[in-house]
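**Q** I need the structure of the sequence given here:
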Amino acid sequence: MAASSIPKPARSGAVYLRALEPEDLDFLFALENDPDIWGVSDTLAPVSRHALAEYLAHATADFYVVRQLRLVVTTEISSVPVGVVDLFDYDPLHQRAGIGITILAAERRHGYARQALELLKTHARQVLRLHQLYATVGATNTRSLRLFRAAGFRRVGTRQQWLRTPTSWEDAVEWQCLL
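**A** Model (predicted):
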């Protein structure tokens, strides 16, 4: 079994993390094509069902090969997804990766993001044996700033005018968590 696979869904409180399944196509299509989150996902255009189907066909590839991992956040085993967590930009020499999280707008404010981050931190430390995680958060994204602080990340800097918005530029706050 590849080191990046999770043999059974990881659970924390009411939240589970599980691998992507082919049945997640409609969920991913809606998520990736939501213009409200394009600003935090570096996306400027819709993603086709075909491209997402191809992605799903290869989503189980080994983390150490593809250097990324996306897991689905659910509230019960095999239930409807409420979001995703991502590890990306894996650096094998320095044993670090970026982390991102998206919870559907209708499912926010239930603590799912915090529980999912704790699960992903545990997986990154115990299974993937990473040394640290980092995140980049828009300076005006107060909910995400609070989330990463509450999840034990330390604010390590600010990049000036780092993120383009529809009308101007926004600073980005850098977060780091030593595992």
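**Q** okay, CA-based contacts and neighbour counts for the rest of this
**A** OK.
**Q** next, the distance between the ends of stretch 103-123.
**A** Its first and final residues considered, stretch 103-123 spans 19 Å by Cα to Cα, to the nearest Å.
**Q** want to put them side by side, so please do this one too:
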Amino acid sequence: MSRPHPFQSKRLLFRAIEDSDDDFLHSVQSDPFAYANSSARLHVPESMAATKRWKKHVIEESILAVVICLSPPELPGQSPEPPIPIGVISLTASPAHVAHHRNSMISVDIVAAYQGKGYGSEAIRWALKWGFQTAGLHSIGIEAFGFNEGAVRLYARLGFKEEGRRRECLWYEGEWWDEVQFGMLDREWREMVKWE
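**A** Below is the predicted model of the structure:
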């Protein structure tokens, strides 16, 4: 019986973040619309130095931090094309004094040109499998800003349960918005994948 590749899903490959990824990561971080959907920081133009600080933080503070790559089609008689980086996904690491609770948070960013094609959903499903099955986590959370209605709907559709809402804690485009907190337990994930 062949085992599935641990860093691959149906259409995607997941690889380590490398020093050579700085330009790609900067393209992700400097997209003002994607940044607004993933960061509550005051929105200012992103410098390469800020991107490098973010990269260092993600690598050092995560149990998993990978580049999401699209597998190009293999054409007969041609040498394979390299995978195309389309995003980043990570699972936060807990500080050592609370690591025994086995909780984590997912963060995901997909490049604008590849959004709306199901790649984010596929990457999140892969990260859930890795987190629960490989890392032995008990709970994985994800957050969405209230103005990002697509993310709120997506996370519910993926099986996350709404666990809380920080009311009007985000100031964006001249309005107050909620931060919506979602979570999934390992037993909920196992029950869900049993029927897929």
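**Q** TM-score for this pair?
**A** The TM-score (TM-score structural alignment, normalised by the length of the first structure) is 0.81; 168 aligned residues with a Cα RMSD of 2.4 Å.
**Q** quick one: terminal-to-terminal distance for stretch 8-28 of the first structure?
**A** This stretch, stretch 8-28 of the first structure, spans 21 Å end to end (Cα to Cα).
**Q** brain fart, stretch 26-39 of the first structure
**A** In stretch 26-39 of the first structure, first residue to last residue: 21 Å (Cα to Cα).
**Q** and it, how far from the chain's centre?
**A** How far stretch 26-39 of the first structure lies from its chain's middle: 13 Å, per Cα atoms, centre = their mean, to the nearest Å.
**Q** how about stretch 163-179 of the first structure?
**A** Relative to the centre of its chain, stretch 163-179 of the first structure is centred 15 Å away, using Cα atoms, centre = their mean.
**Q** show me where the first structure has strands.
**A** Applying DSSP state E to the first structure gives strands spanning 10-12, 15-19, 69-74, 81-91, 96-103, 132-138, 154-164, 169-178.
**Q** tabulate the ones you listed (a markdown table), appending mean neighbour count and distance to Leu147 of the first structure.
**A** Shown next, in a markdown table, are the strands of the first structure (neighbours: other Cα atoms under 10 Å; distance: least, Cα to Cα, whole Å):
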| stretch | mean neighbour count | distance to Leu147 of the first structure |
| --- | --- | --- |
| strand 10-12 | 17 | 16 |
| strand 15-19 | 23 | 16 |
| strand 69-74 | 24 | 16 |
| strand 81-91 | 20 | 13 |
| strand 96-103 | 21 | 10 |
| strand 132-138 | 22 | 10 |
| strand 154-164 | 14 | 11 |
| strand 169-178 | 18 | 11 |
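**Q** turn these into JSON lines, columns for distance to Phe63 of the first structure.
**A** Output for the strands of the first structure, formatted as JSON lines (distance: least, Cα to Cα, whole Å):
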{"stretch": "strand 10-12", "distance to Phe63 of the first structure": "17"}
{"stretch": "strand 15-19", "distance to Phe63 of the first structure": "12"}
{"stretch": "strand 69-74", "distance to Phe63 of the first structure": "6"}
{"stretch": "strand 81-91", "distance to Phe63 of the first structure": "8"}
{"stretch": "strand 96-103", "distance to Phe63 of the first structure": "11"}
{"stretch": "strand 132-138", "distance to Phe63 of the first structure": "15"}
{"stretch": "strand 154-164", "distance to Phe63 of the first structure": "25"}
{"stretch": "strand 169-178", "distance to Phe63 of the first structure": "20"}
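**Q** which of the ones you listed sits closest to Arg125 of the first structure?
**A** Smallest distance to Arg125 of the first structure across the strands of the first structure (Cα to Cα): 8.2 Å, for strand 132-138.
**Q** nearest to Leu119 of the first structure, out of the strands of the first structure?
**A** Within the strands of the first structure, the stretch nearest Leu119 of the first structure is strand 10-12; the backing value is 6.5 Å (Cα to Cα).
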